[in-house]
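Asks: Sequence and predicted structure are below.
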Amino acid sequence: MSTLQPTFAPQRVALLGAGRVATQLGPALVQAGHQVVSVWSRTTASAQRLAAQLPSAIISPSLDFSSQPLADIYLLSVPDAAVPEVLAAANFPAGSLVVHTAGALPLALFEAYPNVRGGVFYPLQTFSPGRLIEWAAVPLCVEAADEAGQAVLMALAHSLSDLVRPVATLQRQRLHVAAVFAGNFTNHLLGISHTLLAEVNLPFELLAPLLRETVEKALAAPPFSVQTGPAARRDAPTLARHQAELTAHPTWLTLYKALSDSIQQQLPPAAPNNEAGL
């Protein structure tokens, strides 16, 4: 956990949601010195499991928070599609700071609810069961409808992470798309690689050194500038052989062709990259 900032003040947080993000964020908030006062979930068992890890947290019996323990921040950590539904059904005390954690949803979502002050607290990370998150290294992107809300969320973020920045809606939505390419799509491509190797009884771990070097290069220089491989070399015979290897997987063959075309479209107009190897 990062060192608390001078402006840090403990916050009372009500968690709406008990899924992948909330189950990691709730304990992290407590460890940082905040109090999670309540947990609400559409699944009572999920709320019970999370509340059991959070000292003094109660299980919210409903989305009517007017008669429940008062919170400084009402944090919606539910699937993106459920955020509008939850906002429409909830009753928050007037003037409450209500915040969602979604990367793709706009701050303007709160304009339909003038009774509350809206905000965004977006952790740029993937969350999976059984994997602990080191919050000090998670970028936290913050946006709020008013300066006071922004100050509260920035302080909350600094209490958890060393990587905090204000990010406006349009920036965050583009960031979310970029994150899907960098994370979700990359993982899918790795899944394809895993399957292709398994089909010929080769271990996926053979790719580990290549993966590390690829990521390190991409972080050290603009990724397009360090692109290698047969598409970057315009190596037609190798591309054809690869495509022949993929005939049993027509969807992956289509993907291979599309990615190869995209790589070549990003090449400079000068001579193609003649670097040998991958």
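Replies: Noted; the coordinates are in hand.

Asks: CA only for contacts and neighbour counts going forward, please
Replies: Will do.

Asks: And the residue nearest to Val98 when sequence neighbours are not counted, how far from Leu87?
Replies: Once flanking residues are discounted, Val98 sits nearest to Tyr74: 4.7 Å by Cα to Cα, 6 or more residues apart in numbering. Applying Cα to Cα, to the nearest Å, the value for Tyr74 to Leu87 is 11 Å.

Asks: And Arg233, by the same measure?
Replies: 52 Å.

Asks: These two: who's more crowded?
Replies: A direct count of neighbours by other Cα atoms under 10 Å for Arg233 and Leu87 places Arg233 higher, at 21 against 18.

Asks: Now name the helix or strand holding the residue lying farthest from the centre of the chain.
Replies: Relative to the centre of the chain, the most outlying C-alpha is that of Pro237, 39.0 Å out, by Cα atoms, centre = their mean. In the assignment (DSSP states H and E), Pro237 maps to helix 236-245.

Asks: how distant is that helix from the center of its chain?
Replies: 35 Å (Cα atoms, centre = their mean, to the nearest Å).

Asks: Over to stretch 98-117?
Replies: Using Cα atoms, centre = their mean, the distance from the centre of stretch 98-117 to the centre of the chain it belongs to is 18 Å.

Asks: Now do the end-to-end distance for that stretch.
Replies: Start-to-end, stretch 98-117 (Cα to Cα) is 6 Å.

Asks: With stretch 52-69 instead?
Replies: Per Cα to Cα, stretch 52-69 runs 17 Å from first to last residue.

Asks: ok, structure two:
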Amino acid sequence: MKISFIGAGNVAWHLAQAFEDAGHWICEVYSRDTQKARQLASSLYDTNIQPDLNFSESEAEVIVIAVTDDAIESVIQRIVLPEGVILVHTSGTRSLAEFQKLVEIYSDVYVHTGVFYPLQTFTKDVEMDYSELPFCIESRNELIEAKLTQLASSVSNNVTRMDSDERFILHVAAVFASNFTNYMLTISHDLLDREQLNFDLLKPLIQTTIDKALLSDDPSIGQTGPARRGDWKTTARHLEYLQETNEDYTEIYRLLTDKIRNLYISK
């Protein structure tokens, strides 16, 4: 399949290379940051750097908008598309109906629309196993949905048809599971770094915690710690230390302790 990308950030970087490895041709890459477009194109076999958003002469069958949610509308306002192309975005929160409406307003030709959402945290230089990468696919047209599913299946064994409401809820849950979890680890690193202690000491604990959660149908079963067992002397000492260290961390600790306590009292 012939594919072009708008955007050359982390998502585009990984998807473009995964598609190419699966035998697809990445025709063009466009980015407001020409240097990023050049870097991505140079990592691919035969990809042109698109100088602007005029794709009217593109051979692409699928054009992937891999930009921030806030930038999607701006792209659609300015892009010139070849008739009949499949235009998709990679957002976890922007609905297909909203996307379709924008395309109908701004496009002078008829195009197909869809959603091609990869549920993962992407970092440019971090390798991953694409075969396990979940893809959430959506389109109003069954034939287009089938093509997008086929494209995703050429990369991954984990492809799901999901509507916009389901995808939004999944994205909310993903923020808790990934973004908030990583921020908690950032706090842990900062607390240890202040005392010149090695973050590596926590890594076996972190790994075991994640492994237990993944092996369980209900991660709450594996909850441990002072809040879970009602060890208020320990939590009081923790809070005393945190109040002298960082008020934001104190607030977070108190909130999470209360929520854990309330959850297990209710159970």
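Replies: Nice, I can see it. Bear in mind the structure is a predicted one, so any value in this text is a computation, not a measurement.

Asks: TM value for the aligned chains?
Replies: For this chain pair, the superposition-based TM-score is 0.93 by TM-score structural alignment, normalised by the length of the second structure; 259 aligned residues with a Cα RMSD of 1.4 Å.

Asks: re earlier: tell me the counterpart of the residue farthest from the centre of the first structure in the second structure.
Replies: Under the alignment by TM-score structural alignment, Pro237 of the first structure pairs with Lys233 in the second structure.

Asks: cool, Pro69 of the first structure as well?
Replies: Checking TM-score structural alignment: Pro69 of the first structure goes with Ser58.

Asks: got it, and Ala151 of the first structure?
Replies: In the second structure, Ala151 of the first structure lands on Ala146 (TM-score structural alignment).

Asks: separation between the match of Pro237 of the first structure and Thr224 of the second structure?
Replies: When distance is defined by Cα to Cα, Lys233 of the second structure is 16 Å away from Thr224 of the second structure.

Asks: Next, count neighbours for the counterpart of Leu197 of the second structure in the first structure.
Replies: Here Leu197 of the second structure is matched to Leu202 in the first structure, going by TM-score structural alignment. Leu202 of the first structure has 12 neighbours, counted by other Cα under 10 Å.

Asks: quick revisit: my guess is the match of Pro69 of the first structure contacts Glu83. True?
Replies: No: using Cα atoms under 8 Å as the test, Ser58 of the second structure is too far from Glu83 to be in contact (10.1 Å).

Asks: The two: which has the busier surroundings?
Replies: Ser58 (19 against 14).

Asks: what secondary structure does that one sit in?
Replies: In three-state terms, and counting by DSSP: H, G, I helix; E, B strand; the rest coil, Ser58 of the second structure is coil.

Asks: check contacts around it.
Replies: Cys27, Pro82 (Cα atoms under 8 Å, 6 or more residues apart in numbering).

Asks: cool, the one 4 residues further on as well?
Replies: With contacts defined as Cα under 8 Å, 6+ apart, the neighbours of Val62 of the second structure are Met1, Lys2, Ile3, Ser4, Val85, Ile86, Leu87, Val88.

Asks: That one and Phe116 of the second structure, how far apart?
Replies: For Val62 of the second structure relative to Phe116 of the second structure (Cα to Cα), the value is 11 Å.

Asks: Quickly list what's touching both of those two.
Replies: Val88.

Asks: Do you have the helices of the stretch 151-267 of the second structure handy? List them.
Replies: 164-174, 181-194, 203-215, 226-229, 232-245, 247-266 (DSSP state H, counting those that start in this stretch).

Asks: As a markdown table, these with distance to Glu20 of the second structure would be great.
Replies: Below are the helices of the stretch 151-267 of the second structure laid out as a markdown table (distance: least, Cα to Cα, whole Å):
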| stretch | distance to Glu20 of the second structure |
| --- | --- |
| helix 164-174 | 26 |
| helix 181-194 | 30 |
| helix 203-215 | 31 |
| helix 226-229 | 48 |
| helix 232-245 | 49 |
| helix 247-266 | 43 |
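
Asks: just so I have it, where are all the helices in the stretch 1-150 of the second structure?
Replies: Under DSSP H, counting those that start in this stretch, the stretch 1-150 of the second structure gives helices at 10-21, 34-42, 69-78, 96-106, 142-153.

Asks: most neighbours per residue, which of the ones you listed?
Replies: Across the helices of the stretch 1-150 of the second structure, averaging neighbours per residue (mean count of other Cα atoms under 10 Å) puts helix 10-21 on top, at a mean of 20.

Asks: Contacts only, for Leu153 of the first structure.
Replies: Phe121, Val142, Glu143, Ala144.

Asks: swap that for Val78 of the first structure, sorry
Replies: Here Val78 of the first structure is in contact with Leu16, Gly17, Ala18, Gly19, Thr101 (criterion: Cα under 8 Å, 6+ apart).

Asks: ditto for Thr235 of the second structure
Replies: Pro226, Ala227.
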